[in-house]
Every structure is written in structure tokens, then in C-alpha cells.
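K.L.:
okay, structure incoming, though there's no sequence with it:
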């Protein structure tokens, strides 16, 4: 699938498996945008990828998933370039952070891991469809199995006492899978392949949320445990498979859930709940309209 004209966006591409994904896409001649909140952290990553790959088509795209206005601006900035978009890897995320709300008043793990990516994807969707065959890759986690029995209890999302930080993370990761299911339905009849995945347990900076929540005394424990974690290079393999493997198109793999390394498995019941997926879509769309106005999606779904 990779060619000189391929264009890709990787959210959180400045570190961890996002960095590896961006680097390998660039190595294979893709024009890669690293969508990241911090310019100070992203620009060194851009330069490092250029140095390691000897490729110059790597750019920083300002994206703060904690701000819906920032997400909107990021999409508009990319769209103003009038480029195709063949691969969107929704990789960025936070995990088990202390309870906090985004600038839009949304519980932060749900806001960053799901709502921000939901908006970003839908604003880019007309271009993704026009660029087909194309891919949307939503990075979830096996942690989705820790969501409450009801899956996502929308009325409790902003209640700081309703869940533990890990349960909030689990709900957001379940949302990634359910978003994939509903989006895949809406992409029926197109050559856009949308899948979700668990990358594995990886030694990355995502554990900083756990430390922020529970304290630095966890650092030695995490260091020992990380000896058994996957490296970022191995952890990126499954999302790279979903983003680039010819098998995705050859086998018509759509709306699937992958685990390392590129294996399709059946999610548990919550991760296959089409009714909950539709409810999540409607909730997410209405929440964003409430924050940004009813016309936010006027050019989406085209």
C-alpha cells in the first residue's frame, strides 16, 4: 500500500509507539504529520525521524485533544493544505490519570481518548473517503474489559466519585472499539478500512498518569514490571499492520479488533454491543454540538 504519495497523520506521534509508527511510515515514503499538543516535544521527534529515515516529508501538526477548539483548528490546518489523507492513526492517549476535566468540561480520559479523536476523525472523514483506499486505525487497549457492566454509563462520566481512574480509562478504551464499530457501519460501501486494536503492554510514557495519580513511589515497581513489557518498536507492529498491510484490503478486514501481532480476535460482549455503539455515537455528536455549535459537522460525512 505504501507509495511516495501516501499521506498519514499519527496522533501522539512524538513519543512511544506513536513515534515508531510515524517513523516507519516515513521510512516507507509516506508524508507524515505528527499531531501533538507540545511543539517543544514534537519538533525534536520530527527532526529525529528525518535523521533516522533520511526522509524530509515529516511535519508537526498542533493538536491538543483536551480542547475541542484545538481539535477543530488542527483539522482545518491540515485540510487547508489540500492534501489527500490515506492513513489516520488515532494513537494518542492518557491512562489512569487523576480525575480532571478538559477545557470543555469533559472528564479528561474520555475527552482525550475518545471525544477528541471522534471529532478529529469526523472532520477529516470527507478527505479520507476521497483518498480511498484509506485506513482509520483506533488504538484501544485490552483494558476495555475493565469497564463497568453497563459498558459506558453516560450520566456518570463527569462524576469524580463514580469510578476509579482505571475504570475511567477502561470506559474510554471501550469507546474506541465501539466508535470503530459504528464508524465502520457508516463507511459501508466505501474503500475506507476502519479497525481498532490492543497494541500490547508496552514500555512507554503512558504510565505517567498512574504515577501522577498514585505517587512517585510507584516508579521502582513500574521499572521492574517494565522489564516484561513490549518495546515501543514491537508495540507499534499491530497498528502498523492495520495501517499498511495489504491483507487488510485483500481479506476485507473492517470493524475488527486486533491484538499483537496483527491477530483478529472477538471482543467480549461489551465490545460488540452495536446498540451501545450507536448510543455512544449519538452522545458524542450531541456533546460536541453542545460545545461547538450545531454546524460543526456540516461538512462531515460527505
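P.N.:
All right, it came through fine. Just so it is clear, the model here is predicted, and its values are computed rather than measured. Numbers count the residues shown, from 1 in each chain.

K.L.:
when you work out contacts or count neighbours from here on, use the C-alpha atoms and nothing else.
P.N.:
Fine.

K.L.:
mind giving me the packing neighbours of the helix or strand harbouring residue 41?
P.N.:
If you go by DSSP states H and E, residue 41 is part of helix 39-53. If you count contacts as 3 or more Cα pairs under 8 Å, 6 or more residues apart in numbering; DSSP states H and E, helix 39-53 packs onto helix 16-27, strand 31-36, strand 58-62.

K.L.:
in the shortest one, what counts as buried?
P.N.:
To tie it back to what came earlier, the one meant is strand 58-62. 58, 59, 60, 61, 62 (16 or more other Cα atoms under 10 Å).

K.L.:
in JSON lines: the residues you listed, plus distance to residue 142.
P.N.:
Shown next, in JSON lines, are the buried residues of strand 58-62 (distance: Cα to Cα, whole Å):
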{"residue": "58", "distance to residue 142": "31"}
{"residue": "59", "distance to residue 142": "31"}
{"residue": "60", "distance to residue 142": "29"}
{"residue": "61", "distance to residue 142": "29"}
{"residue": "62", "distance to residue 142": "29"}
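
K.L.:
what about versus this one:
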């Protein structure tokens, strides 16, 4: 259970940050995927409101990053905020960005892996990985791996579990497990246990002309976010680091701008209430800051409370298998213990 069972659907991220101000003040924090009118903006503004030592904002578009940095510097003068451009579809870009991070900070208290992408048509990362899996999971996996020494250094000076890795997932993960036999969505034969949910709205099962299942590709990547978190929970705790995954809720943003009309309408029907960026960031702030969560209390949150994720996202065997695949695709080992 979280510290505040009364928090929920309409809780403000700013109010969460204020409640746990001592967990932000003087800390080094990274938020990825920061852009106007999205969860990243709400997350960044909430952290900035409580005087972190260094707030680093990482995203793909320089102009969007600078727009949020300008808001922060106007609203919260004196906050040390830095923007770093990174393209999670390029492992070269990720490695370059991490070097810039290391030039700025030597410890990292909180990493919020907020960045994500949805694509209607098939695209590939620089390394030839299907883009939704490549950005939403593999890019995040590599970034976290390269930043892990900074997290360990922070954890040495903090209470166990106060140093956190937060991974944004989605209830969309329920539509599909990891397709280990076809993670690039190339229409290969897969076993029954890797097939998508048997029942889903027709719009979600629709394929493009080349057979690309966009919604299933997204769902697979969101399952990966949770399995990544599960592995971190079990293996990073020895270093004093805790990790949680979460669903931010239905948030008004540009994330789904490529969706076909029927897909957009189907998604819209899944949420009775659409959050603004501040409300959409509240669960990220709870996952990152709540002191009750220093000790592992669960795996996945939604609306500021723990929520049961799909069974396929709780499999330790799948988490281990995904970890090994991820190391292969990034071409290196992720030393977590």
C-alpha cells in the first residue's frame, strides 16, 4: 500500500511533490521524454517545484526541451535545469547523451523513464530494431544501463530504496506478451503463449498492408517495461535501488497523433476521464518519492495506487529471457549487481 490511499485519479503531481519535498530537495533527477502538454512536462514541473539540486531533461527535440526549461526557469527561478537531446532510436545518440549527463552530475537519485513512442506504420531504429520495441524498451534499457553507476553512487549515500528507477508502461500491455520469436514484428510464426490477447477490439487487431500490427507492437513494448522493472526489483535491491512501473492514465497529449480514426476512438472509449499533464504525472511522482515504497510493495501502479498487471508481465522467466535478449540487442552487459 502507498502512504496516501486517498490519492487517485485526479491527484496533482505538484501536490505529491509538495508532500514529499524532502525527497526532491537537493537531489539529482532525470526525466526522459519531456515535451509540452504531456506527462513529461507535468513530471518535470512537479520535480522542479521542490528545488532539486539538478534536474536533467532528456528528449529528442531540442525546441520542445527548451520550451519546458523556459517554463521551469520562469516559474521556479534558481532551479538548476539542463536539457540534453537524445534519440532513443539511436544507441549512438544514447551513449553521447550519457556522456553529457556524466559531465554534469556524478550521482543520480531518480531516473524517470518517461519517453515513449507509438507508430502506425512499420519503422526501424538505427540498429534495425522495430521502433516501438526499440525505443520504448531497448533504448530505455541501454540508457538505464549506462546511468546505473550513477544510481549506485547515489544509493550509497541514501536510505535503501530511496534511489529509484521509474518506468512508464501502460494498461495497453495487457494486449500482448513479449513475442520472443518475433520481437521485430516480421510476421514470423510464434507459439501460443506469445500470441496477443484472444479478445480485443477489432481496431487493435488491425494490420497495415505489410502485416505490421501497430497496437500489438506497442503492447509488447509496454509489457517489456514491466518485465524490466521486475528484474530490477529483484536484482538492483542489493545496491539499494528500487524500481516501479506504472500506467499514467488517459492523458491529453500528442502521443497518439499517428493513430487511425478507429484506433483513436477505441482508445478514447477506454477512459472515462482524460487527465491533464499534471494529473497524468502524479503516479510517476508517487512511484518515485513515496517513502513507503522504499521497501518493495508491488510492481505496477495506476492512479497513484498499486494495480494488478497482466500475468504475462509478472513472469520471472520472461523477465530473465527479456533481459538476455536486451543485452544482445544493445551489444553489451547490463551490470546490475
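P.N.:
All right, it came through fine. Everything numeric in this text was worked out from a predicted model, so none of it was measured.

K.L.:
follow-up on the earlier one: identify whichever of the helices and strands packed on helix 39-53 of structure 1 lies nearest to residue 296 of structure 1.
P.N.:
strand 58-62 (19.3 Å; Cα to Cα).

K.L.:
so where in structure 2 does that closest one end up aligned?
P.N.:
Using TM-score structural alignment, the residues of structure 2 aligned to strand 58-62 of structure 1 are 81-85.

K.L.:
that stretch vs structure 1, mean deviation?
P.N.:
Compared with structure 1 after the fit, stretch 81-85 of structure 2 shows a mean deviation of 1.0 Å (mean Cα distance after the TM-score superposition for structure 1).

K.L.:
off-centre distance for that stretch?
P.N.:
18 Å (Cα atoms, centre = their mean, to the nearest Å).

K.L.:
before we move on, what about stretch 109-117 of structure 1?
P.N.:
9 Å.

K.L.:
matching residues in structure 2 for that stretch?
P.N.:
Against structure 2, stretch 109-117 of structure 1 falls on residues 132-140 (TM-score structural alignment).

K.L.:
circling back: and the helices and strands packed on helix 39-53 of structure 1 as JSON lines, adding distance to residue 286 of structure 1?
P.N.:
Formatted as JSON lines, these follow (distance: least, Cα to Cα, whole Å):
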{"stretch": "helix 16-27", "distance to residue 286 of structure 1": "29"}
{"stretch": "strand 31-36", "distance to residue 286 of structure 1": "25"}
{"stretch": "strand 58-62", "distance to residue 286 of structure 1": "25"}
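
K.L.:
can you give me the strands for the stretch 201-302 of structure 1?
P.N.:
257-259, 263-265 (DSSP state E, counting those that start in this stretch).

K.L.:
in structure 2, what stretch matches the first one?
P.N.:
Think strand 257-259 of structure 1. Against structure 2, strand 257-259 of structure 1 falls on residues 300-302 (TM-score structural alignment).

K.L.:
what does the matching stretch rub up against?
P.N.:
226, 244-249, 283, 287, 306-309 (Cα atoms under 8 Å, 6 or more residues apart in numbering).

K.L.:
of those residues, keep whichever come out buried.
P.N.:
226, 244, 245, 246, 247, 248, 249, 283, 287, 306, 309.

K.L.:
show me what the fifth one aligns to in structure 1.
P.N.:
Aligned counterpart of residue 247 of structure 2 in structure 1: residue 198 (TM-score structural alignment).

K.L.:
so that match touches residue 140, yeah?
P.N.:
Yes. Shown here, residue 198 of structure 1 and residue 140 form a contact pair, counting by Cα atoms under 8 Å, at 5.3 Å.

K.L.:
hmm, back to that, quick check: which of the helices and strands packed on helix 39-53 of structure 1 is nearest to residue 204 of structure 1?
P.N.:
Among the helices and strands packed on helix 39-53 of structure 1, if distance is taken as Cα to Cα, the winner is helix 16-27, at 5.2 Å.

K.L.:
what packs against the closest one?
P.N.:
Helix 16-27 of structure 1 packs on strand 7-11, strand 31-36, helix 39-53, helix 232-235, going by 3+ Cα pairs under 8 Å, 6+ apart.

K.L.:
and the helices in the stretch 201-337 of structure 2?
P.N.:
For the stretch 201-337 of structure 2, helices defined by DSSP state H, counting those that start in this stretch occupy the ranges 214-235, 261-268, 277-289, 316-330.

K.L.:
which residues belonging to the first one are considered buried?
P.N.:
This points to helix 214-235 of structure 2. 214-233, 235.
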